[in-house]
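> What follows is a protein structure lacking sequence information:
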């Protein structure tokens, strides 16, 4: 909730597809996803019906939608973070593991991103790629 007590767009959105997720911070999306997952888990633990998942599976769908939205947003942030890791001497193997990718996928993600940068930033970024 905002300081005015009004619900945020993310708190009231009906989430059935990734496009339904309003612009939100990754942390806020992760918190909402956790609430849906907790409701799903609560059903298994025998919590009262008002504290558990909806019978129609909407909590499961919302958790999936938010997971996808989080992955997309984090994916957009990966190349700049990869660059920082490379600048600090980390290996492609370390970067790939941390990003949940293969080394080839990590390199491809990074070089595709770097190719769109303006010179001389592009040259520096591609030099880091090795």
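Arrived safely, thanks for sending. These numbers were taken from a predicted model, which means no experiment stands behind them.
> from here on, contacts and neighbour counts on C-alpha atoms
Will do.
> Quick one: neighbours of residue 96, just the number.
17 (other Cα atoms under 10 Å).
> check contacts around it.
Residue 96 is in contact with 102, 103, 105, 106, counting by Cα atoms under 8 Å, 6 or more residues apart in numbering.
> what's the following helix or strand after the host helix or strand of residue 110?
Following DSSP states H and E, one finds residue 110 within helix 103-115. For helix 103-115, the following helix or strand on the C-terminal side (DSSP H and E) is helix 121-129.
> Now do that following helix: which elements does it pack against?
helix 58-87, helix 103-115 (3 or more Cα pairs under 8 Å, 6 or more residues apart in numbering; DSSP states H and E).
> residues making contact with the last one?
If I follow you right, that is helix 103-115. 79, 82-83, 92-93, 95-97, 99, 122, 125-126, 129.
> Show me just the buried residues among these.
79, 82, 83, 92, 95, 96, 99, 122, 125, 126, 129 (16 or more other Cα atoms under 10 Å).
> could you redo the helices and strands packed on helix 121-129 as a markdown table and give each row distance to residue 34?
Formatted as a markdown table, the helices and strands packed on helix 121-129 follow (distance: least, Cα to Cα, whole Å):
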| stretch | distance to residue 34 |
| --- | --- |
| helix 58-87 | 8 |
| helix 103-115 | 28 |
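> among those, which is nearest residue 41?
helix 58-87 (10.4 Å; Cα to Cα).
> okay, now the one to match up with it:
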């Protein structure tokens, strides 16, 4: 999604690997991925002709988005715990068993204290 005025780094970056993805909001990353995906699959001729770079960029952006979501997930679980949410509530939000979630997001020191 081209930004108004000066383009953002995500708008102009050459992306072939997840490391090529510049820091950006998830929505900007997702929009860029959708554009490459549409071109790669031939769904939108108005976006220009398909190149092999479109498939690679869509794949790399998918990985970068997943990594960012997982990083934010850890922070959000920590915030939920600090705000008094139960492991059952957090597990429900993550659609996973409470014991699995608690084990995945509890530090080794916290596990020993239990």
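Now that the structure is in, tell me what you want to look at. In this text the structure is predicted, and so the values were computed from the model without any measurement.
> Closest one of the buried ones among the contacts of helix 103-115 of structure 1 to residue 41 of structure 1?
Nearest member of these to residue 41 of structure 1, counting by Cα to Cα, is residue 99, at 27.2 Å.
> Test my guess that that closest one contacts residue 79.
No: applying Cα atoms under 8 Å, one finds residue 99 of structure 1 not in contact with residue 79, separated by 9.9 Å.
> Next, give me the two most distant ones among the buried ones among the contacts of helix 103-115 of structure 1.
Based on Cα to Cα, the longest span within these runs between 99 and 122 and measures 21.6 Å.
> State the distance from residue 23 of structure 1 to residue 74 of structure 1.
Separation of residue 23 of structure 1 from residue 74 of structure 1 (Cα to Cα, to the nearest Å) stands at 13 Å.
> can you tell me how far the residue nearest the centre of structure 2 sits from residue 82 of structure 2?
The centre of structure 2 sits closest to residue 65, judged by Cα atoms, centre = their mean, with a distance of 2.4 Å. Separation of residue 65 of structure 2 from residue 82 of structure 2 (Cα to Cα) stands at 26 Å.
> again, but for residue 59 of structure 2
Residue 59 of structure 2 is 35 Å from residue 82 of structure 2, by Cα to Cα.
> The two: who's more crowded?
The neighbour comparison of residue 59 of structure 2 against residue 82 (other Cα under 10 Å) goes to residue 59, with 19 against 10.
> Aligned to that one, what sits in structure 1?
Aligning on TM-score structural alignment places residue 59 of structure 2 opposite residue 64 in structure 1.
> mean deviation (superposed) between the helix or strand containing residue 30 of structure 2 and structure 1, please.
Assigned by DSSP H and E, residue 30 of structure 2 belongs to helix 26-40. When structure 1 is overlaid, helix 26-40 of structure 2 sits 1.4 Å from its aligned residues on average, using mean Cα distance after the TM-score superposition for structure 1.
> can you pull the buried residues of that helix?
28-40.
> what does stretch 59-67 of structure 1 give?
Using 16+ other Cα under 10 Å as the test for burial, stretch 59-67 of structure 1 gives 59, 60, 62, 63, 64, 65, 66, 67.
> Now it on structure 2. Mean distance?
Aligned to structure 2 and superposed, stretch 59-67 of structure 1 gives a mean residue distance of 0.9 Å (mean Cα distance after the TM-score superposition for structure 1).
> Give me the contacts around that stretch.
By Cα under 8 Å, 6+ apart, stretch 59-67 of structure 1 touches 14-18, 21, 29-30, 32-34, 36-37, 39-40, 53.
> With that, I have no additional questions.
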